[in-house]
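> Below are the sequence and a predicted model for it; my questions follow.
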Amino acid sequence: MKRPIPQRERGAALLAVLILVAITGAIAAASLEKLRLSRVVASNVVAIDQARHSAMGAEQLAMLIVNDLVVQDRTKTTLAGNWNGGVRRVPMPGGGIVEARLRDGGNCFNVNSVVQGEPDNLFRRGSGVDQFVALMVLRGVPDPDARRIAEAAADWADADTIPGPGGAEDSAYASGPRPFRTANGLFADVSEIRVLPGMRAEYYERLRPWLCALPVPELSPINVNTLLPGQALLVSALTQGRLSEEAARRILAMRPAAGWTNAVEFWRTDMLRGLAIPLDVQQQPQMRTDWFVIDVRSIVGESEFFETVLVDARFQPVRLAQRRWAREGDEMMARDRN
């Protein structure tokens, strides 16, 4: 005998079925969304990988160009050929593109020039510290802060743990919320100076386009034959501020078409003659570029890949010294164009 269904229970089975259908639909939608995201991630990984390999290809091509520049004249590097800052664009299959920009990698202030000596016995270099101070003052950093930062940079890189006058060693960094020690070695990257006592975010922003961290404790190997108009500040800092930036710009404008032959010829320029320049600084200007930088930007689909490569041209063939996956070339070129 069929049991009558109470009025209050009618539709319960349909409701259960609808709930089951809703749950199944939600599970299916979630599964499809995960599948879609997995496909997107996989596509992005493939695109980034393609962009990275394209960038490495452009890097190798640029290194061949550097080799050619060095072989053309082993005693002098000039702006002939408009290679410094020139951008080469190569279209890629599927609508992608690779851009490579070659520039002089020594026309900057080498933060490792604040020390000298062997890697295991680095000690303060006075002329490097003074040049760093001059550069910071020229960029609007107050003199007391500039001196404090420069001395702290020398203590950061030197081999001992004894703070110099106005400097800072381990004890200065041990009392912070995240204690750490000084490197007691060369700066690996310019960004390390952000932790130095006296350094502020606004100071770093002003200084960053002018700084580099070459893997050698040498005075900045500024090639006065390849300096661009916007880099005249480096010549002023070279003289520790004895020469104004505007005067340095005029000197570059009067540069011989074929470049200066040697440092003596450069220092005999009217506005430089008679300045009291330390002997090691007199030997600092270079006529030949030993360090080149390659900025690479690779675009595949919606993926972008940036790479900055430091090339050591002191050897033949030239060698890759450093590789960074960061976008830093644009701010350098904006500075140079001004």
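That came through fine.

> drop to CA atoms for contacts and neighbour counts, all remaining ones
Noted.

> Would you mind measuring from Leu214 to Val17?
71 Å (CA to CA, to the nearest Å).

> more neighbours, these two?
Neighbour totals were compared for Leu214 and Val17, and Leu214 leads with 28 against 12 (other CA atoms under 10 Å).

> In a helix, that one, correct?
No - read with DSSP: H, G, I helix; E, B strand; the rest coil, Leu214 is coil and lies in no helix.

> can you give me the strands for the protein?
87-91, 97-104, 109-110, 115-118, 121-124, 211-212, 291-300, 303-312, 319-324 (DSSP state E).

> Take this one as well and set it beside the first:
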Amino acid sequence: MASAPVAERKPSETGAALLTVLLLVAVIAVLAATALERLRIATRLGGNAVALDQARAFAEAGEALAVDRISDLLGREGTRVSLAGDWSDTPIPLPVTGGVATLRITDGGNCFNLNGLVIKQSDGSYVANPAAAVRFANLIRLVGAPARSPEGIAAAATDWIDSDTQALSGGAEDGDYGGLETPYRTANTLMADPSELRAVMGVTPGIYAALRPWVCALPVAEPARINVNTVLPEQAPLLAVLMPGTPNVAAVRRALLGRPAAGYDDTAKFWHSSAFGAAGDIGDAPSTSAVTTRWFALRADVRVNGTDLQQNSLIDASTLPARLVSRQWGELS
């Protein structure tokens, strides 16, 4: 029997089939490459998450070590804390698996506490602390913040925290913020972080940058009591603003440079040192400063398997053993 003739394929049909195959191969290759890239990213993210969890665990272990060291320090020093023993800002290496961790403990209360601009009442509300506002305005001047009205910024910062809605002279309350292009309201409670100061009326980026090294937001509505034994000479403005009248930064700096290595056991001895010979009235500076420390700051820098973590913690040593109050990750804002 004769076989049926096979129809010849046209060249155009052969080319179309080849293009179809090539197109399918290309699509499959793209899909495979995308899947592999997603798998690579997922694997990397998973590895980063594990490394970050390890870093945080090591940082928390560092917190426990720091709390013990601070408790031991206060246990030895009793009612006086000084820089003796070289504990402040000294790197403390912490052995960790697969990386390195470094701890640094400093006096966390040597700063102007923004929350000290108010006083807490028995009913839980916050009212203005005029004396603290005057000191804050003086500090703004002393640190060279480019503010037209330091008193206005101090008043606005107080209004941001206090419980009422009546603006202080030169201050700002909800009505002032409500008229902005992007309106918002005041917090009417304690600041959780110094970065809140950037939202206060009149505080420009330049003013905030100048003030940031000097201010803090401790979780209490009372001025920070600067420790005359641990504050550094370059931090003299923090003590100078405690003096009535025109702050004498130069006299405070001389007194800090001339203090004994073991520090003072009484603030009056510091304020009556020879450095203040002609400095004028010291007012209530002895009672508003301290020779001990309640707040300690801890910075932990951890590097594990290529992952870097910076953790900043605040420790309250008002009672022993000391206790952790707060922590945050990343550079301080």
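Here it is on my side, so go on. Here the structure is a predicted model, which is why all the values come from computation and not from measurement.

> just checking, what packs against the longest helix along structure 2?
Using DSSP state H, we find that the single longest helix of structure 2 is helix 11-77. Counting contacts by 3 or more CA pairs under 8 Å, 6 or more residues apart in numbering; DSSP states H and E, helix 11-77 of structure 2 is packed against strand 99-107, strand 295-304, strand 307-316, strand 323-329.

> Of those strands, which is nearest Asp162 of structure 2?
strand 323-329 (22.5 Å; CA to CA).

> how close does the closest one sit to structure 1?
Here the mean offset of strand 323-329 of structure 2 against structure 1 after fitting is 1.3 Å, by mean CA distance after the TM-score superposition for structure 1.

> Which stretch of structure 1 lines up against that strand?
Here strand 323-329 of structure 2 aligns to structure 1 at residues 319-325, judged by TM-score structural alignment.

> any idea what Val67 of structure 2 aligns with in structure 1?
Using TM-score structural alignment, Val67 of structure 2 sits opposite Met63 in structure 1.

> hang on, that match packs against Val318?
Yes - with contacts counted by CA atoms under 8 Å, Met63 of structure 1 reaches Val318, the gap being 7.1 Å.

> list residues touching both of those two?
Jointly contacting Met63 of structure 1 and Val318 under the rule CA atoms under 8 Å, 6 or more residues apart in numbering are Val311.

> Neighbour count for these two, which is higher?
Met63 (24 against 19).

> how many other residues sit next to the spatially closest residue to Ile315 of structure 2 that is not a sequence neighbour?
Nearest residue to Ile315 of structure 2, sequence neighbours excluded (CA to CA, 6 or more residues apart in numbering): Leu324, at 4.5 Å. Other residues near Leu324 of structure 2 come to 17 when the count uses other CA under 10 Å.

> now Val264 of structure 1
12.

> Nearest residue to the counterpart of it in structure 2 in space, please, no chain neighbours.
Using TM-score structural alignment, the partner of Val264 of structure 1 in structure 2 is Ala268. Distances taken as CA to CA, 6+ apart place Pro286 nearest to Ala268 of structure 2, at 5.3 Å, with adjacent residues excluded.

> ok, back up a step: next, the mean deviation of the longest helix of structure 2 compared to structure 1.
Averaged out, helix 11-77 of structure 2 is 1.1 Å away (mean CA distance after the TM-score superposition for structure 1).

> between that helix and strand 307-316, how many degrees?
If you take axes from the mean of the first three to the mean of the last three CA atoms, to 10 degrees, helix 11-77 of structure 2 sits at 30 degrees to strand 307-316.

> Helix 11-77 of structure 2 to strand 323-329, inter-axis angle?
Put simply, helix 11-77 of structure 2 runs at 150 degrees to strand 323-329, going by the same axes, to 10 degrees.

> Return the residues in contact with the aligned residue in structure 1 for Trp295 of structure 2.
Superposed on structure 1 with TM-score structural alignment, Trp295 of structure 2 falls opposite Trp291. Trp291 of structure 1 sits next to 104-106, 310-314 when contact means CA under 8 Å, 6+ apart.

> and with 10 Å instead?
If a contact means CA atoms under 10 Å, 6 or more residues apart in numbering, then Trp291 of structure 1 has 66, 103-107, 214, 221-223, 310-314, 318-319, 321 as its contacts.

> Kindly report the same for Leu122 of structure 1.
Contacts of Leu122 of structure 1 by CA under 10 Å, 6+ apart are 114-116, 154-155, 157-160, 184-186, 217.

> same question, Val129 of structure 1
111-115, 135, 146-147, 149-154, 219, 240.

> redo that, cut-off 8 Å
113-114, 150-151, 154.

> After alignment, which residue of structure 2 pairs with it?
In structure 2, Val129 of structure 1 lands on Ala133 (TM-score structural alignment).

> Kindly provide the distance from that match to Ser169 of structure 2.
According to CA to CA, Ala133 of structure 2 stands 12 Å off from Ser169 of structure 2.

> likewise Ala236 of structure 2?
29 Å.

> now do Thr79 of structure 2
40 Å.

> repeat for Gly330 of structure 2
Taking CA to CA, one finds Gly330 of structure 2 at 37 Å from Ser169 of structure 2.

> Over to Thr186 of structure 2?
Taking CA to CA, one finds Thr186 of structure 2 at 16 Å from Ser169 of structure 2.

> same thing with Asp86 of structure 2?
For Asp86 of structure 2 relative to Ser169 of structure 2 (CA to CA), the value is 45 Å.

> More neighbours: the two, which one.
Higher neighbour count among Asp86 of structure 2 and Ser169: Ser169, with 11 against 8, using other CA under 10 Å.

> What does the more buried one correspond to in structure 1?
So Ser169 of structure 2 corresponds to Pro165, using TM-score structural alignment.

> Its match touches Ala152, doesn't it?
No - the criterion here is CA under 8 Å, and Pro165 of structure 1 misses it with Ala152 at 9.2 Å.

> check contacts around the aligned partner of Ala248 of structure 1 in structure 2.
Aligning on TM-score structural alignment places Ala248 of structure 1 opposite Val252 in structure 2. Going by CA under 8 Å, 6+ apart, Val252 of structure 2 touches 233, 236-237, 239-240, 275-276.

> what do you get for Leu256 of structure 2?
228-229, 231-233, 236.

> how close does it get to Val67 of structure 2?
From Leu256 of structure 2 to Val67 of structure 2 the distance is 27 Å (CA to CA).

> No more questions from me, cheers.
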